[in-house]
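**Q** Below: sequence and its predicted model.
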Amino acid sequence: MTVRQLQSPRGPTSLLVILCGCAIACLTFGPRATVGLLLTPISETNGWGRDVFALSFAIQNLLWGIGQPFAGAVADRFGTRRVLAAGGLLYAAGLALMPLSASPGAMHITAGAMIGLALSGASFSIVIGAFGKLLPAEWRTIGFGLGTAAGSLGQFLFTPFAAALISAYGWQATVLVFAALMLLVVPLSLPLATRAAQPASSGPAARTQSIGQALGEAFRTPSYWLLVIGFFTCGFHLAFVTAHLPPFLLDKHISASVGGWTLALVGLFNIAGSLGSGVLSSRMPKRLLLAAIYFARAVLISAFVFLPVTPVSALAFGAGIGLLWLSTVPPTSGIVVTLFGPRYLTMLYGFVFFSHQLGSFAGVWLGGELYERTGSYDLVWQIAIALSVMSGLINLPIRERPVARLAAAAAPAE
């Protein structure tokens, strides 16, 4: 598709929308991907165990998930620009106040609550909702893949950047640099204004549906609940690996630089995984793609933890899990659009993402808690494998067809 074909008569080109949305996803996902590098120096500076900052990160994930449906509803009602700008400003404030958080409670507020709520308004989830409204229908799942891949690019870029900054200037200066970068979200949000951008293909039935009706319809749809439950596992894996893989490798006497490059490889390879998933989501049943991703995670994690852990195996694991990292997002958001249409995509995907963040909370918190209790991460890895198998099975019965309301609106008049 050419730039001319991507031109919108009512606003910025879709190409500009994609570029700015991807830039926001890259910027906002990057700092939180460095939490595994920050955990040890922050804990050592303040004399804390690993469970303290892990709990801050767990709170961040939980409040991100709680706030996501509400931020999505506001974005659906008033447009994404305001939501993204407010989220970017709150994100910058939370990062800037972290060096002043000398007590666990203060760190839970800044790194946990403030950044968590900020991410609900300024993250790839809101960007994906904007893409669902602003991009042509044939470009939606590919756009979802691009937005997700951009978040991974942020992980790839920010992880070695953070490692270098921490080594040279300390973690306090590192988070202040990140805070300054988050201010760029405000101008980048301008082309993603969506209040007037109602897809013409959504039909009268979709345009007149209220928020309450949309929620009621979704909660009465069994396939939506299967999607919600299955997405818990994705959050568990992502948060646990992000926060605890570098300390896990340190326990295996593998250097922190290897941990940093392992997380960087996760981000790099997830670019290919997310883009590939976006393409495959438009060419095959999305539920089968999701099931395959979860089953593949079970195999990969099992191989990593049950074989000897070396620098080479760690880097190989980073590359492999990267291919499967956020590749769940394009088919998941694509199923939501298929079931209910794009009108309330940001809100309805927000509820699915809430399950993801519950999993994130559990992954981070259990990682720190069980480590302090048992002295190892073995039990958490075993839980991660079991959840992979469970989610693979849960996604198989999903029915990828529009709800009755959309099907009736699309039926030809007699």
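**A** Happy to help now that I have it.
**Q** Please make it C-alpha for all contacts and neighbour counts, starting now.
**A** Fine.
**Q** quick one, what contacts residue 37?
**A** Listed by CA atoms under 8 Å, 6 or more residues apart in numbering, the contact partners of residue 37 are 162-163, 243, 246, 256, 260.
**Q** out of those, which one sits closest to residue 327?
**A** residue 243 (19.5 Å; CA to CA).
**Q** Once you drop chain neighbours, what's closest to the closest one?
**A** residue 36 (4.1 Å; CA to CA, 6 or more residues apart in numbering).
**Q** If you count neighbours, what's buried in stretch 179-195?
**A** 179, 181-186, 188-194 (16 or more other CA atoms under 10 Å).
**Q** I would like the residues contacting it, please.
**A** Identification of contacts with stretch 179-195 by CA under 8 Å, 6+ apart yields 11-12, 16-17, 20-21, 23-24, 27-28, 76-82, 84-86, 88-89, 91-96, 122, 127, 130, 133-134.
**Q** Pasting the second one now:
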Amino acid sequence: MTTQRAPDLKTVLIASGFVLTLAMGVRHGFGLWMQPISQAHGWTRETYSMAMAMQNLMWGVFGPFAGMAIDRFGTMKMVILGAFLYAGGLLWMAMIDQPTVFILGTGVLIGGALACTSFGAVSGIIGRTAPLEKRSWAFGISSAASSFGQFVMMPVEQQLIGHTGWQNAFYMLAALVVIIMLPMAWKLREPALEQASGPQQSITQAIREAFAYKPFLLLLAGYFVCGFQVVFIGVHMPAYLKDKGILDPNVAVFALALIGLFNIFGSYYAGKLGGMFSKPYLLSTIYLSRTVVIGLFLLAPLSSYSIYAFSAALGLLWLSTVPLTNGIIAGIFGVKYLSMLSGFVFFSHQVGSFMGVWLGGYIYTKTGNYDMVWGIVLALGIFAALVNFPISEKPIVREQVAAA
């Protein structure tokens, strides 16, 4: 009988990097479709915002279940499933013009796809492949790959929309997702996890342990804020800038691309620093710094230069929370159920994403501006800085797991 060899860390980081680059890069560009789709179908911004909110919510809902499946059946199979769901979701967005059907289909298909191809999906294989001393660094590399996708894909998506039309842009991206993700998934094959001798912790026991542990609950609260902030800004930034008189769409595209570019460095160094300093303290610092950067952006006179400066500063803090959060989870609970537990934490992130993107559209429709939402973003940033500060990242002390 042949034994399947585990992939080496370099292979895992390259393959998962390609998957994350495309999955997160395409997703970060969805804000570029808000105006063309709304104008083509005669919708308000609230309708498209609801579709994006549903997508983020379902990504979170599916996350823990995708994580369970990955921990049980391996990363490769779920990434393949995610690639086909992603392509189907992009085709759905191109062809459906009925609001309710558009919202539901986009939520289920794209949300399910992202649950199978984003951070939580690859965190398990990275955590199991990387040695302990390199684990935080490896999470930083994977987070940087998703940021590189945002930097690369934002201009690509804008050019596709401008030169081929918004529908054809979806068709071409659907083909690209399948062509790239399937061969990369093959590189993420894992052998069956070796079971240690003695009684083993079950999935149910792992879930109960996590939700009874205060640091895990604080991570949930902080990650809610992360989702609210980044998705509100990512989806509503182009429309916000246009409302403020920045009519050149390339400014918004370049601003979002700058966020991705600078987050390559932010994510990498957050992961690297997480191996040297307290991860909870670093998380608290990131949330507090975000609040300061956003506050200065709102107070400063608006120009293309202030927008680019804001984007660069925010980019350093954008997804730098991801390697630190995954590192804390792995450090506390181990790597056996890492994908599943990361999925639960990410569900909180996506509830925040749902609220951020939907509330942005809802409040804009009611008031005609985003002022109230920016206030909420600032208040939540302070809250997240406070709740992350007291988190302990020490490994949990377990009593001997009772045999089933």
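**A** Structure received. Model, not experiment: these values are computed from the prediction.
**Q** one step back: which members of the buried residues of stretch 179-195 of the first structure occur in helices, if any?
**A** If you go by DSSP state H, those have 179, 181-182, 185-186, 188 in helices.
**Q** What is the neighbour count of the aligned partner of residue 358 of the second structure in the first structure?
**A** In the first structure, the residue paired with residue 358 of the second structure is residue 365, using TM-score structural alignment. Applying other CA atoms under 10 Å, we find 26 residues neighbouring residue 365 of the first structure.
**Q** quick one: which helix or strand includes residue 365 of the first structure?
**A** helix 345-374 (DSSP states H and E).
**Q** between the helix or strand just after that helix and helix 345-374, what angle do the directions make?
**A** Counting by DSSP H and E, the element after helix 345-374 of the first structure in chain order, helix or strand, is helix 378-395. Between helix 378-395 of the first structure and helix 345-374, the angle comes out at 150 degrees (axes from the mean of the first three to the mean of the last three CA atoms, to 10 degrees).
**Q** So for helix 378-395 of the first structure, what gets flagged as buried?
**A** 380-381, 384-385, 387-395.
**Q** returning to what we had before: the residue nearest to residue 243 of the first structure is in what secondary structure piece?
**A** Take DSSP H and E as the rule and residue 36 of the first structure turns out to sit in helix 35-46.
**Q** which residues in the second structure does that helix align to?
**A** Using TM-score structural alignment, helix 35-46 of the first structure pairs with 30-41 in the second structure.
**Q** Then stretch 333-348 of the first structure?
**A** The aligned range for stretch 333-348 of the first structure is 326-341, by TM-score structural alignment.
**Q** Can you measure across the matching stretch, start residue to end residue?
**A** End-to-end span of stretch 326-341 of the second structure (CA to CA, to the nearest Å): 9 Å.
**Q** still on that earlier bit, from the contacts of residue 37 of the first structure, which is closest to residue 105 of the first structure?
**A** residue 243 (19.1 Å).
**Q** quick one: what's aligned to the closest one in the second structure?
**A** So residue 243 of the first structure corresponds to residue 235, using TM-score structural alignment.
**Q** What's the average distance for the helix holding residue 365 of the first structure when superposed on the second structure?
**A** Taking mean CA distance after the TM-score superposition for the first structure, the mean distance separating helix 345-374 of the first structure from the aligned residues in the second structure is 0.4 Å.
**Q** Which other helices and strands does that helix contact?
**A** Here helix 345-374 of the first structure touches helix 50-78, helix 124-134, helix 222-251, helix 329-340, helix 378-395, going by 3 or more CA pairs under 8 Å, 6 or more residues apart in numbering; DSSP states H and E.
**Q** now it, how far from the chain's geometric center?
**A** On the basis of CA atoms, centre = their mean, to the nearest Å, helix 345-374 of the first structure sits 11 Å off its chain's mean C-alpha point.
**Q** for stretch 199-209 of the second structure, same thing?
**A** That offset, for stretch 199-209 of the second structure, works out to 26 Å (CA atoms, centre = their mean).
**Q** returning to what we had before: want to throw the contacts of residue 37 of the first structure into TSV with distance to residue 343 of the first structure and neighbour count?
**A** Formatted as TSV, the contacts of residue 37 of the first structure follow (distance: CA to CA, whole Å; neighbours: other CA atoms under 10 Å):
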residue	distance to residue 343 of the first structure	neighbour count
162	38	26
163	41	21
243	35	28
246	41	29
256	45	17
260	40	25
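**Q** for these, which one is nearest residue 211 of the first structure?
**A** Using CA to CA, the contacts of residue 37 of the first structure come closest to residue 211 of the first structure at residue 243, 35.6 Å.
**Q** Please name the residues that touch that closest one.
**A** Counting by CA under 8 Å, 6+ apart, residue 243 of the first structure has contacts 34-37, 39, 54, 364.
**Q** gap between the counterpart of residue 213 of the second structure in the first structure and residue 399 of the first structure?
**A** Applying TM-score structural alignment, one finds that residue 213 of the second structure aligns to residue 221 in the first structure. From residue 221 of the first structure over to residue 399 of the first structure the distance is 10 Å, taken as CA to CA.
**Q** swap in residue 233 of the first structure?
**A** Separation of residue 233 of the first structure from residue 399 of the first structure (CA to CA): 20 Å.
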